[in-house]
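Peer 1: predicted model follows, preceded by the sequence.
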Amino acid sequence: MLSINASATITLPLAITPAQEQRSPITESLNATEHSLSADEQHISAIINLLAPQQSITALSVWDIEDNRSVYQHNDQMLMNPASIQKLLTALVSAKQLGADFRYQTQLLTSAPAINNAQILDADVYLKFSGDPKLSHSELTNLVSSLKAKGIKHISGNVYLIGHNNKYLQAPGWVWDDLGICYAAPLSSFIIDKNCVYARLSANGYNQKATLKVMGNKPIFVENNAFFVNPSSKDNNCHLQLIRHDNNQFTLTGCHIGAKSLPLAIAISNPESYAVNVVKNIFEQQQLTIAGSFTITEDQLIDRKITLVAEHLSEPVAQLIDEMLLDSDNLIAEALLRTSAEHYFSHSVNFSQTTQAMVDILTDLGIDLTNANIADGSGLSRYNLLSAQQVLAVLKLMANTKQYQYLLSSLPIAGKSGTLKYKRYYNKAPLKNKVQAKTGSMLGVANLAGEFTASNGKRYLFVLIENGLSPTIKKHQKAPFSAIVLQNLMDIPLVTQPEAQQTNIQ
């Protein structure tokens, strides 16, 4: 049985230290195999043999950045579910295909050859969406208000919302009961406030119908039948259920234990309908009247004789990637991969073409994805399959290629930023500030991939994948498997290795 010191560091009774080296059973094992394995391999192999969980499957790859050599591999060719470390692939593809400086453009245009100070615009108006994953309601309002700023009060034509008609809004393998939650928000050309609506459920007493308030008067409808129950109730199987319907209509049923109000984040179900209603509301708020209608259309169907009135530019791709990796933002990941695929194929794409573009682009970069299965860009799909070796190849390319090194710098830092800021055992010594990596978690999956700095100051890339982790076992773990392993990797190398050929920075 392992002994875990929860107050400061994770300790193993058989962990190798200089004082124990002569009498440790692990050291004896190392001595027996020293002619076939390097000291590093012996050290890590002993750790893995000791720590490997019986109920789950693990894979580990470790790479010495300075000496450009493999240090250790364990099940590194086994295909496993990557969860959100899939975003490492998306980051590299986006950086390669779009470039760090690419920005999404959302434009307001008109069929009028020019806009004078007349109060009536005798023309059509176009809002051209581009799939900007961070376009906000306020930014869209600023675009529309540019018409009012030019003195216009009435539009005699129609308002067209331009974007691709995507029939499939979620990737294959997304779990159906996640689809109403904002981390699984639908991907579309039309993204406003990340296609997510916030609400709050408040109690009106136990076993009484609760009050649901949608924040910001957003154009969705929720039929609320939920209620709160007393914590002392014998009903322990109490949970809420959100049922999705067409046209951004939902039904909230079930119950919640306690009386404290509950914040909700609801993913819209129809981005096109939602965008039309949002834009319609903005025009009304700006007191701009329309003689025609608000309509969705494809880019190729519009009049080419149009005039740009105003435009909004997103943050550059480098910043979007930074947020995607730090916060593990699924919608940014899917939008970046979709846009990369559209630029790669030079036309609108579906999910199958999107993932094919990822494979093609990474193959061109020298990443071998043979036998891998790529279903999306975020890692949310249960259909994704990658090996630790393949993920390590992505990390190595980032580390060894100057134009992609900023991607590694964007990864969360243990105890300091992103998804590792408050993660258990990563927010304290010895892992705090020593590990910079992308997390990947979902039911049964606990992965980590990035780099760590050993106690001697050397930097190592690593990929640690764990699949088949029981929620019950995870709940009762005193420390994550990855944290225990990484703490014990801090002591490598045990001996000075011969210098290898240094990596050339491209």
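Peer 2: In hand now; what should we look at?
Peer 1: please count neighbours and contacts with C-alpha atoms only from this point.
Peer 2: OK.
Peer 1: can you pull out the helices in the stretch 101-250 of the chain?
Peer 2: Ranges of helices in the stretch 101-250 of the chain, per DSSP state H, counting those that start in this stretch, are 137-149.
Peer 1: before we move on, what about the stretch 401-506 of the chain?
Peer 2: With DSSP H, counting those that start in this stretch applied, the stretch 401-506 of the chain shows helices at 405-409, 471-476, 481-489, listed in chain order.
Peer 1: let's have those in a markdown table, adding distance to Gly444 and mean neighbour count.
Peer 2: Shown next, in a markdown table, are these (distance: least, CA to CA, whole Å; neighbours: other CA atoms under 10 Å):
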| stretch | distance to Gly444 | mean neighbour count |
| --- | --- | --- |
| helix 405-409 | 26 | 18 |
| helix 471-476 | 7 | 11 |
| helix 481-489 | 13 | 20 |
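Peer 1: ends of stretch 181-200, how far apart?
Peer 2: 14 Å (CA to CA, to the nearest Å).
Peer 1: so what's the gap between it and the chain middle?
Peer 2: For stretch 181-200, the separation from the chain centroid amounts to 14 Å (computed by CA atoms, centre = their mean, to the nearest Å).
Peer 1: pull out the buried residues from that stretch.
Peer 2: 181-192, 194-199 (16 or more other CA atoms under 10 Å).
Peer 1: same question, stretch 315-328
Peer 2: 315, 317-318, 320-328.
Peer 1: ok, for Ser293, nearest residue in space, not its chain neighbours?
Peer 2: Leaving aside its sequence neighbours, Ser293 sits nearest to Asn158 (CA to CA, 6 or more residues apart in numbering; 5.0 Å).
Peer 1: what sits against the one you found?
Peer 2: 123-125, 290-295 (CA atoms under 8 Å, 6 or more residues apart in numbering).
Peer 1: from the residues you listed, which single one is nearest Ala91?
Peer 2: In terms of CA to CA, no member of the contacts of Asn158 lies closer to Ala91 than Thr295, at 34.1 Å.
Peer 1: please compare the first structure with the one that follows:
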Amino acid sequence: MKFMRNTLAKIIFVLLLSVFFISGKVETALQNEINELSSDSVLVHGAWGLCVMTADSGKLIAYHNMQQSLIPASTLKILTTGAAIGLLGPAFKYETTIEYDGIYDSINGIIKGNVYLHGAGDPTLNSFRYATGDTISLFESLPFRLAWKGIKKIEGNIIGDASCFADNPIPDGWTWSDIGQYYGAGTCGLSYSDNSVSIYFNSNNEDSCNITHTKPVLEGVTYKSDVTANAQRDEALVYGAPFGNIYYVHGYIPKGKKEFEVKASHPDPAYQCAKDFYDLCGKMISIVGKPTTVRRMEVLNEKVNKNRKILSIIYSSPLSDIIVKTNINSDNTYTEQLLRTLGNVKGSGGTTEAGILVVKKYWKSLGVNLDGLYMTDGSGLSRSNGITPLVQTTILQKISKQKWFPAFLKSLPVAGKSGTMSSLCVGSLAENNMQAKTGYINRARGFAGYVKTKSGKLVCFSLLANNYDCSATVMKKKLERILVAIANLN
């Protein structure tokens, strides 16, 4: 019996050991960090997983719960942006077209019909991420383009056409507390100004913070606020639905601010685009009609003419640059625009669901087993998403073999230097050496990316933690220790 107990104990020990690492392949520092986090009381009610493999051969180096599906938060963006650049190519550019129906009287410079802003899903149109100071924006130059063509009068409406995407802009699984915020701005086929709006408060009176104005000015939209000024930072939340006309603002902002900005999602970006274009054109071109959108016309059963001619085309920056803006800044709106673009260009239509099917099909085509992957959006904002560290690391390994890998790698924040990794791993071997996509939503943190180890070997990794009993900052520090240990591998 004693022999059997000893044998059983040895078997259990070996099995437990295999959960944490591959025997003989993990060095003491990383092994110790894995063991320490595995026994940490803050994860008694939670879960975490790790997978580390070589980029050249895909050989596993270390793992813990690597086949457990965990909430990835924004590390999910790797799947969407990787599939986008893989399927569309680094040089892909969006084309937003300025079109007209009816007749163009070129002699008198009159368009006897409507002018359309026909979107293709470009997330960068008038985006603050492409702001150039006082230089006139690409969008603001459009009226000049029309004037240069000799157009003096438009005898019709200015119509925003966002029909390349489905009207429902919000993916399933996004919460009511997210969709009113700037980071929860939904998609739009005619995305404009990051699909966001700024609400300005005067907080000089601590008991009553008044909304002074919004930028842009929103027609027919009312903001109701019970915001008070007793916070050190922006703790205000905006609640409202897409295409709605009443938004509620609740929470706290710092006191003593004459003009404090709270950013929120825009209820109708396509209309805002049409209205701003209408206002800009009106300064140099006579317009008989009004600004509107295809969606609004369809609601009113008004005829939408699809027989149009192109006046001008706005080209976006190349996709390789767009994914840098997306991943470095962890931009949810950019990512969801890319996902629906994949559905529209490579799938059955401009919906979230079609985009997800395209993304999954692409990774399967590269030989990735997607067991344990659950996608309800492309950005990771939904808590319904799930992925295993093994799946995520395998995808990173496949990416490292693609000819566009350098362009993708450029999009990942650098430890101690840029984006959401700028404050991490400072003073360690990982600083300026590790590049990873970070992820954070309530009770979910993660890191996924690449690092050159002490020996110069490039490795891929995925590190995810959910439902921990500590603050997000404390958990980040605990995971940071594992990141540093990975970088120190020989």
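Peer 2: Perfect, thanks for sending it. Quick caveat, the model's predicted, so the values are computed rather than measured.
Peer 1: before we move on, back to that, save the buried residues of stretch 315-328 of structure 1 as JSON lines, and put in secondary structure and distance to Ala83 of structure 1 too.
Peer 2: Output for the buried residues of stretch 315-328 of structure 1, formatted as JSON lines (DSSP: H, G, I helix; E, B strand; the rest coil; distance: CA to CA, whole Å):
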{"residue": "Glu315", "secondary structure": "coil", "distance to Ala83 of structure 1": "26"}
{"residue": "Val317", "secondary structure": "helix", "distance to Ala83 of structure 1": "22"}
{"residue": "Ala318", "secondary structure": "helix", "distance to Ala83 of structure 1": "22"}
{"residue": "Leu320", "secondary structure": "helix", "distance to Ala83 of structure 1": "19"}
{"residue": "Ile321", "secondary structure": "helix", "distance to Ala83 of structure 1": "17"}
{"residue": "Asp322", "secondary structure": "helix", "distance to Ala83 of structure 1": "18"}
{"residue": "Glu323", "secondary structure": "helix", "distance to Ala83 of structure 1": "17"}
{"residue": "Met324", "secondary structure": "helix", "distance to Ala83 of structure 1": "14"}
{"residue": "Leu325", "secondary structure": "helix", "distance to Ala83 of structure 1": "13"}
{"residue": "Leu326", "secondary structure": "helix", "distance to Ala83 of structure 1": "15"}
{"residue": "Asp327", "secondary structure": "helix", "distance to Ala83 of structure 1": "14"}
{"residue": "Ser328", "secondary structure": "coil", "distance to Ala83 of structure 1": "10"}
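Peer 1: tabulate these (CSV), appending distance to Leu408 of structure 1.
Peer 2: Listed next are those as CSV, based on distance: CA to CA, whole Å:
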residue, distance to Leu408 of structure 1
Glu315, 19
Val317, 15
Ala318, 12
Leu320, 14
Ile321, 11
Asp322, 10
Glu323, 13
Met324, 12
Leu325, 9
Leu326, 11
Asp327, 14
Ser328, 14
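Peer 1: most neighbours of all the contacts of Asn158 of structure 1, which one?
Peer 2: Among the contacts of Asn158 of structure 1, Val125 has the most neighbours (other CA atoms under 10 Å), with 27 neighbours.
Peer 1: alignment lookup: that residue to structure 2.
Peer 2: When structure 2 is aligned by TM-score structural alignment, Val125 of structure 1 is paired with Val115.
Peer 1: tell me the spacing between the residue lying closest to its match once chain neighbours are set aside and Lys309 of structure 2.
Peer 2: Spatial nearest neighbour of Val115 of structure 2, chain neighbours left out: Tyr100 (4.4 Å); criterion: CA to CA, 6+ apart. Distance of Tyr100 of structure 2 to Lys309 of structure 2, computed by CA to CA: 5 Å.
Peer 1: higher neighbour count, those two?
Peer 2: Tyr100 (26 against 16).
Peer 1: show me what contacts that one?
Peer 2: 111, 113-116, 308-311.
Peer 1: cool, and Gly46 of structure 2?
Peer 2: Shown in contact with Gly46 of structure 2 (CA under 8 Å, 6+ apart): 465-469.
Peer 1: repeat that for Thr253 of structure 1.
Peer 2: For Thr253 of structure 1, counting by CA under 8 Å, 6+ apart, the contacting residues are 224-227, 240-243.
Peer 1: so which of these wins on neighbours?
Peer 2: Per-residue neighbour counts (other CA under 10 Å) across those peak at Phe227, which has 26 neighbours.
Peer 1: distance check, that one against Pro271 of structure 1.
Peer 2: Phe227 of structure 1 is 29 Å from Pro271 of structure 1, by CA to CA.
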